[in-house]
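Novice: structural data only, the sequence is not supplied:
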């Protein structure tokens, strides 16, 4: 699925120094190509309107960092952990997310159309008006998410744990929910969206 074009950049980084630490630094309009950020520990680093192409983030950790209006293309996010990070307006295209964990933070207006999020863990994340069209989130943990205004058409939530998440935008006729785990309040929301008369 197509995403918006990457924003223009002003400089390019092709190799990441093993000793480099992005913590506390700000990168603006930088294009990172095939850089290896494996096992990087990023605390508070800020990336604004940057593009990452073929970058490896494997086993890296990012705490209270920001990736605002960035673009990720064919990046590997294997076993990557994001804690209380800001991803507002960022787009992902053809990336891999195996074992990725996201805890807290603001991912509003993020574009993840068609992303294979199977087995990933998302807890307490704000995903307002995010484009999650066609995501494959089978057996993913998607707990306590703010999905208000999010696009969820054709999403596959088979066996996913959705408890505590806002499902008000979910149309059960356009998504796959087989064996998904939801709570009683969510069950009432889903039933109401099907036109059922829900009464105590």
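Specialist: Looks like it arrived, so ask away. Keep in mind the model is a prediction, meaning the values are calculated, not measured.
Novice: okay, CA-based contacts and neighbour counts for the rest of this
Specialist: OK.
Novice: just the helices in this protein please.
Specialist: Ranges of helices within the chain are 184-193, based on DSSP state H.
Novice: what ranges do the strands span in it?
Specialist: 11-13, 26-28, 30-33, 41-43, 46-48, 51-53, 61-63, 66-68, 71-73, 81-83, 91-93, 101-103, 121-123, 141-143 (DSSP state E).
Novice: with mean neighbour count and distance to residue 162 added, can I get those in a markdown table?
Specialist: Converted to a markdown table, the strands of the chain look like this (neighbours: other C-alpha atoms under 10 Å; distance: least, C-alpha to C-alpha, whole Å):
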| stretch | mean neighbour count | distance to residue 162 |
| --- | --- | --- |
| strand 11-13 | 12 | 39 |
| strand 26-28 | 14 | 35 |
| strand 30-33 | 21 | 34 |
| strand 41-43 | 19 | 29 |
| strand 46-48 | 20 | 30 |
| strand 51-53 | 23 | 30 |
| strand 61-63 | 20 | 24 |
| strand 66-68 | 22 | 25 |
| strand 71-73 | 21 | 26 |
| strand 81-83 | 20 | 19 |
| strand 91-93 | 22 | 22 |
| strand 101-103 | 20 | 14 |
| strand 121-123 | 21 | 10 |
| strand 141-143 | 22 | 5 |
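Novice: please compare the first structure with the one that follows:
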């Protein structure tokens, strides 16, 4: 399992739910629960709260999550195909060996999230906080990362080939340690990147 930033271990779970089919987590709160091999395809989760839970082999395909919370959770070998997260809180959660095809994230707070080596190719994130997130080795080719707060995020060896980064905070991005070929940036971002390369911008 991928390590959390600082080498912190995942919280220990206290109960287990297997094959959690026909689930409706809306308005419910779950704490330190291990969910195993459950099918949450097309689940509509409105304000469900998961605290320090572990999801192993759970399918979130085509699920919709609105103002829900997954705080300090761990996701292992989960599928998020065509899932949607709107104004959700995932602070401190860790993702390991998951798939994210066509996932969409709008708003919300994903600060301190661990996504090392994740393949976010084609994923759309808009207006999301990813402060101090672990994005080491991230593969985000042709993804949309618009107006995303990436301040303090670890982005070494990240690949943003062809990604739309306009409006995102790139103040801590080291252009020499990431791949930015054909990435789309706005003028203020271009100045930030140019300045970080030690160049002086003049009219």
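Specialist: Cool, the structure landed. Predicted, not measured: the structure shown is a model, and the values here were computed from it.
Novice: right, and the strands of the first structure - which one's nearest residue 174 of the first structure?
Specialist: Taking C-alpha to C-alpha, strand 141-143 is the member of the strands of the first structure nearest to residue 174 of the first structure, at 18.3 Å.
Novice: now the residue lying closest to residue 1 of the second structure once chain neighbours are set aside: how far from residue 168 of the second structure?
Specialist: Closest residue to residue 1 of the second structure apart from its sequence neighbours, by C-alpha to C-alpha, 6 or more residues apart in numbering: residue 96 at 6.3 Å. Distance, residue 96 of the second structure to residue 168 of the second structure, using C-alpha to C-alpha, to the nearest Å: 25 Å.
Novice: likewise residue 147 of the second structure?
Specialist: Distance of residue 147 of the second structure to residue 168 of the second structure, given as C-alpha to C-alpha: 4 Å.
Novice: please apply the same query to residue 110 of the second structure.
Specialist: 14 Å.
Novice: what about those two, which has more around it?
Specialist: A direct count of neighbours by other C-alpha atoms under 10 Å for residue 110 of the second structure and residue 168 places residue 110 higher, at 25 against 21.
Novice: counterpart of the more buried one over in the first structure?
Specialist: For residue 110 of the second structure, the aligned position in the first structure is residue 107, judged by TM-score structural alignment.
Novice: what stretch of the first structure does stretch 154-168 of the second structure fall on?
Specialist: Against the first structure, stretch 154-168 of the second structure falls on residues 151-165 (TM-score structural alignment).
Novice: any buried residues in that stretch, and which?
Specialist: 151-165 (16 or more other C-alpha atoms under 10 Å).
Novice: and if you look at stretch 122-135 of the second structure?
Specialist: In terms of neighbour count (16+ other C-alpha under 10 Å), stretch 122-135 of the second structure has its buried residues at 122-135.
Novice: so what touches it?
Specialist: 5, 100-118, 140-156, 158 (C-alpha atoms under 8 Å, 6 or more residues apart in numbering).
Novice: so where in the first structure does it end up aligned?
Specialist: The aligned range for stretch 122-135 of the second structure in the first structure is 119-132, by TM-score structural alignment.
Novice: what about the matching stretch, how long is it end to end?
Specialist: Stretch 119-132 of the first structure has an end-to-end distance of 16 Å (C-alpha to C-alpha).
Novice: over to stretch 43-53 of the second structure?
Specialist: End-to-end span of stretch 43-53 of the second structure (C-alpha to C-alpha): 18 Å.
Novice: how far off centre is that stretch?
Specialist: With C-alpha atoms, centre = their mean, to the nearest Å as the basis, stretch 43-53 of the second structure stands 16 Å off its chain's centre.
Novice: what do you get for stretch 62-76 of the first structure?
Specialist: Taking C-alpha atoms, centre = their mean, one finds the center of stretch 62-76 of the first structure at 9 Å from the center of the full chain.
Novice: same thing with stretch 103-114 of the second structure?
Specialist: Relative to the mean C-alpha coordinate of its chain, stretch 103-114 of the second structure is positioned 5 Å out (C-alpha atoms, centre = their mean).
Novice: residues in contact with it?
Specialist: With contact meaning C-alpha under 8 Å, 6+ apart, stretch 103-114 of the second structure is reached by 4-5, 67, 80-95, 123-135.
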